[in-house]
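J.: With the sequence up front, the predicted model follows.
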Amino acid sequence: MTTSADDPSRALARSATRYSRPRTVTLCLVSTAATGAGLLLPAALGSTLDLLLTGAPATGWVLCCAALVLSLALLDACQSVLVGTVDARTTAWLRHRLTGHVLAVGPRATGRFGAGDLVARLVGNAVQAGTAPAARAVLAAALAGPVGGVVALALIDPWLAAAFLAGAPVLALLLRAFARDTSRCVSDYQREQGRIAGALAEAVDGHRTVAAAGTADRETARILRPLPELSRAGHRMWQVQGRAAARAVTVAPLLQLGVIAVAGVLLARHRLSVGEVLAASRYAVLATGVGMLVAQLAGVARARAAAGRLGEVVAEPAPAHGTRRLPPGPGRLELRGVTARRGGRTVLEGVDLVVPGGTTLAVVGRSGTGKSLLAALAGRLADPDEGEVLLDGVPVSELTHDELRRAVAYAFERPVLLGDTVEEAIGLALTAPSPTRIRQAARTARADDFVSRLPQGYATALADAPRSGGESQRLGLARAFAHGGRVLILDDALSSLDTVTEARITEALAGDGSSTTRLLIAHRAATAARADAVAWLEGGRVRALGRHEELWRIPAYRETLTGSPTDPAAPAVPATPSGPAAPAVPATPSGPAATTVSAAPTGHAAPTGHAGPSGHAGPTDPARPTDPAAPTDPPRPTDPAAPTDPPRPTGKAGP
């Protein structure tokens, strides 16, 4: 049966063979030369025996036999070295090719296959698929042995070849059935291996949860659930190979005996010499070299099955990049009619959104409304099914890969820190990282204090730098801040921070004088309040867009952030830092003409909340910083004589 991965797997195998072509051709020539020497040796032995039996001088033939034996030894050694070299080079190429493709596909790859299964394919299956060029080259030489043996029998006497060919169809059918059954069994075996690897990766990733819940035995059982199927597939594979070997042991000796019997009759009739009978017996063994063919066919079958699994990964399309570069601009981000589907479900539908350059937009919504997907689409970690995303007027799909990645920086909820040291992890995206830039980014992310306390500071190895979830998140933020670029996207990257640290980081970003456009995925009211505007997602659409204090009057919006429709008169956020206020944006419904963030750049503090009569945040605000000494967030005084005056946005903004 043909699968969708057949064509990609064949193309991948051809590319791998082309990569190793010079060495593969050399291996094929060496293997063929070894087969040729093996075919010449019986004839030389037969001639030597005839000369010795007649008493004629045979020194030359003896030396010829010795040279052939020595050549066989040298050629076998060269073949072993070449096989190892070709296997290693091809495996390295496949891993490089597959790793690059997985990274190009992005998060969709792990969503489609799972991290553990991908690791199994890139590590184990790549090794098996990497043996394909060498296995095919050696198989070609191995096939030359039986063919050459039959030809040699025909040259000695046609009746010898006829005796062998009478039983050859049985041998051919045996090999064909073996190759077919082995491919199926190996595919099943590798698939079950991938399932176990995927489950193991999930358990390792959640080992703390497993330990805390005391479910180690249950997780072990879950991981090993495919083990019976793996065992059955392995047993079937060995049974197929065992049956093939048993049949070969039955058929091959019968063919050899038939050839020798005919040779004996011809010897009795003086049509063959003793030496020719000896040569015929050796050629019969070569012609029935099923053992070597079975081993080579099994290797090719394993490589083919592994290449099929790699082909499934290659078949997952990677986004194509364009050739355009960004013009000078402030980092204006625009989504036009964006619709995205995942798993057959529409997650985002018809989203139109404009974020002016230098402003901060917070995106809020219930879990599952597509906030993280919107963040991924904004920086082209994923592509929309409909619509387009533009950066400074250029569709991001038309930008070159390097141009796009230089322009957009990301920080994630669970950052994966790469590099040998803390400094390398922060400067990962920089072509020429400078210590000054890295330390400034760490200070902005409030990571400099705990990094400086490490044994070797920024030079501390990541493995020797124990970190809490919040500290890892701060290092991820520092990496994004060091990256720079026109757009900074924080995908819930502040969720593990305490409210005081979060407030200091967001205020530092607002006051750093940067022209970077910021897109924040927010779950806290305080985070939304510090943004220039808020996009409220509901049902895959932008339900409303405006300032946080305007949206706070809507019960459903308050419930989205607090879990309950709190009193709209309660202060929505902590009091804002002092500074000139940006004009407020009234809450607007979604639509192409109503979703532009008309807000001042974040260098000017936007009005971020209401001041209550007491000057303190109301009890329903879960996101208020608890540090009264935070220098950048002083409480704003209110008039105690006017307790009935409803709260208003701070600053000079209108309603």
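T.: Yep, that arrived.
J.: CA atoms for contacts and neighbours, from now on please.
T.: Will do.
J.: What lies in contact with the helix or strand where residue 286 lies?
T.: Take DSSP states H and E as the rule and residue 286 turns out to sit in helix 274-287. Here helix 274-287 makes contact (CA atoms under 8 Å, 6 or more residues apart in numbering) with 39, 42-43, 45-50, 145-150, 152-153, 156, 160, 164, 255-256, 259-260, 263-264, 267.
J.: want to compare, so here's the second one:
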Amino acid sequence: MPRTDTADRLLLRTTRRGGGWVVVLAVAALADAAATVLLPAALGLAVDDVLTPGPPGRAVWLCAGLVLVSAATDIVMEPATGAGTARATAWLRHTFVRHVLAMGPAHRLDPGDVTSRVVGGAAEAGIAPVAVVRAAVAVLPPVGAVVALMLIDWRIAVALAVALPLPVLVLRTFVRDVTGSVRRYLDVQGAMAARLAEALRGLRTIAAAGTAEREARRVLAPLPELRREGEDIWRVQGAIGARGLVVVLLLQVVVLAVAGLELAAQRITAGELVAAGRYAALAAGLGPIATHLGRIGRARGAAARAAEILGRPAPVHGDRELPPGPGTLEFRRVGAGGVLREVDLLVAGGTAVAVVGRSGSGKSLLAALAGRLADPDTGEVLLDGVPLHRLSRTALRDAVGYAFARPHLFGETVLEAVGFGAPGAPEGFLRHAAVTACADSFVRRLPSGYATAMPDAPLSGGEAQRLGLARAFAHGGRLLILDDATSSLDTATELEIGRALFGALAGRTRLITAHRAATAARADLVVWLDGGGVRAVGTHAGLWRDPHYRAVFGEHS
């Protein structure tokens, strides 16, 4: 859980992003506060005018003018409130999304929970600019009321000052309680969103198993807790309303009692008695302050959840470029994830290397480290003699191409999906990559070929994998990493792609996590992972004599 001051700093940054509309809101709110403070005095003058023989004075018109000012400021504050909130929310969402994407896959984030934070949480935190301005301005009428009472009669002001710490204590307790309640409410909401996202990812499995009702109960299981936390928020807000009413009545009784004595002693007028009563209500004005402090409390709770993610470090890239080279890949005493320990490995440039091992041996982790989708806990990974963490982001991503078992395809059209990550690549180059990945034939059968919109292109698992391979072929510069990227292909297609992988793409270094003996057999070199490290490096034919190696592929001598 992040420190409160970290969340408050994020909230302050969010507040600053409200833009010019916050200034407009502040000016309008100040004008409204001034009218609110002056109105009881004007009302008192009007009462004295009525009680004094002779023609009425201008106090009545002054009251009307102050009421009109207050109404006009309300009209201005409405659009300023909406615009300032929207600007702050947009900034926080942009900041949050950019950071999540910059973090990469090294931090395991639940999509549902992240979505909850960026959608609902950012909206809650985005009210901070408006809430801070309104809360700050809401303090002015009580302060102005105290000053006004001093001007009316210092004895009344002293009586008010003695009782004033009580509403301050009530407000402080309210902010603390509402912040905690909102934070817990959003945590439960995030947990529900995470369960729903998980269920949506597994809809086919749920339908096949006939467990829709059970999954619905699992997703909605936190609802009672969500209800309790929601009721707690309302309880806190209801309590401040009840306590506020008692405090206001108490202060008014104290002030009116002293003011009545002052009127009896002829030290104040009847109009000043009326004004004093109104100022007592303003001085104890917990309502507006509590409303805006409640919003700040909700914003703090949401900001704390955002700060949890924003506080996680994103990979820092260097500024070096790659020197000319064949794509030599080197692991130096690399340890990572509690799986790989003290891995030393040198892959010569242009070599096709198959990484094999039992499930859980670290094949995918090694593939992630090779292109810096993850950073090692110890040691370093180098490409053509340059540590990956010293490379600029552009140099690293231009040099390394990835293909995955379950590729996510981005882009408006099929052609854009193939060219994702390779901006500016000629269309002919992208089509050639699709041909190399055996994707061209089925793409041409789509309604608009390569111009087919991705939502209109129903793809099987194997077809999606082939487009993922085409994207990697179009993207990878000197190092191509295939992490189980042919698992959904039929044997004939895999053999055809293998011919390109071990033939036409021979100019690049290729790191392939392999589950099939046929793939390992076609590689120049096999890296056998076992027990957290490299057990052996050699050709498939040479390693095949070892029965433990054969067992990796389910074969026995």
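T.: That came through fine. Bear in mind that the values here come from a model prediction, so they are computed numbers and not experimental data.
J.: what's the matching range in the second structure for the helix or strand just after the helix holding residue 286 of the first structure?
T.: Counting by DSSP H and E, the element after helix 274-287 of the first structure in chain order, helix or strand, is helix 290-315. Using TM-score structural alignment, helix 290-315 of the first structure lines up with residues 286-311 of the second structure.
J.: do stretch 325-333 of the first structure as well
T.: Stretch 325-333 of the first structure covers residues 321-329 of the second structure once aligned (TM-score structural alignment).
J.: Of all the residues in the matching stretch, which ones are buried?
T.: Going by neighbour count (16 or more other CA atoms under 10 Å), the buried part of stretch 321-329 of the second structure is 322, 326, 327, 328, 329.
J.: Dump the residues you listed into JSON lines; add secondary structure and distance to residue 490 of the second structure as well.
T.: Conversion of those to JSON lines gives the following (DSSP: H, G, I helix; E, B strand; the rest coil; distance: CA to CA, whole Å):
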{"residue": "322", "secondary structure": "coil", "distance to residue 490 of the second structure": "37"}
{"residue": "326", "secondary structure": "coil", "distance to residue 490 of the second structure": "32"}
{"residue": "327", "secondary structure": "coil", "distance to residue 490 of the second structure": "30"}
{"residue": "328", "secondary structure": "coil", "distance to residue 490 of the second structure": "31"}
{"residue": "329", "secondary structure": "strand", "distance to residue 490 of the second structure": "30"}
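J.: Can you tell me which of those residues is nearest residue 210 of the second structure?
T.: Of all these, the one sitting nearest residue 210 of the second structure is residue 329; the distance, using CA to CA, is 47.9 Å.
J.: Is the closest one in contact with residue 387, as I believe?
T.: No. With contacts defined as CA atoms under 8 Å, residue 329 of the second structure does not count as touching residue 387, sitting 9.9 Å away.
J.: Give me the common contacts of the two.
T.: Each of residue 381 lies in contact with both residue 329 of the second structure and residue 387 under the rule CA under 8 Å, 6+ apart.
J.: tell me the contacts of residue 222 of the second structure?
T.: Applying CA under 8 Å, 6+ apart to residue 222 of the second structure gives the contacts 188, 191, 192.
J.: so the residue opposite the second one in the first structure once aligned is in which element?
T.: Under the alignment (TM-score structural alignment), residue 191 of the second structure maps onto residue 195 of the first structure. Secondary structure here is read from DSSP H and E; on that basis residue 195 of the first structure sits in helix 158-205.
J.: Report the aligned residue range of the second structure for the helix or strand just after that helix.
T.: Counting by DSSP H and E, the element after helix 158-205 of the first structure in chain order, helix or strand, is helix 207-213. Under TM-score structural alignment, the counterpart of helix 207-213 of the first structure in the second structure spans residues 203-209.
J.: Same check on stretch 448-468 of the first structure?
T.: For stretch 448-468 of the first structure, the matching stretch in the second structure spans residues 440-460, with TM-score structural alignment as the criterion.
J.: For the matching stretch, could you pull out the residues that count as buried?
T.: When burial is assessed from 16+ other CA under 10 Å, stretch 440-460 of the second structure yields the following buried residues: 440, 443, 446, 449, 450, 452, 453, 454, 457.
J.: what about that stretch, start to end distance?
T.: Here the two ends of stretch 440-460 of the second structure are set 15 Å apart, with distance taken as CA to CA, to the nearest Å.
J.: For the stretch 1-150 of the second structure, which segments are assigned as helices?
T.: All helices of the stretch 1-150 of the second structure, identified by DSSP state H, counting those that start in this stretch, fall at 4-16, 20-51, 59-103, 111-116, 122-125, 128-138, 140-152.
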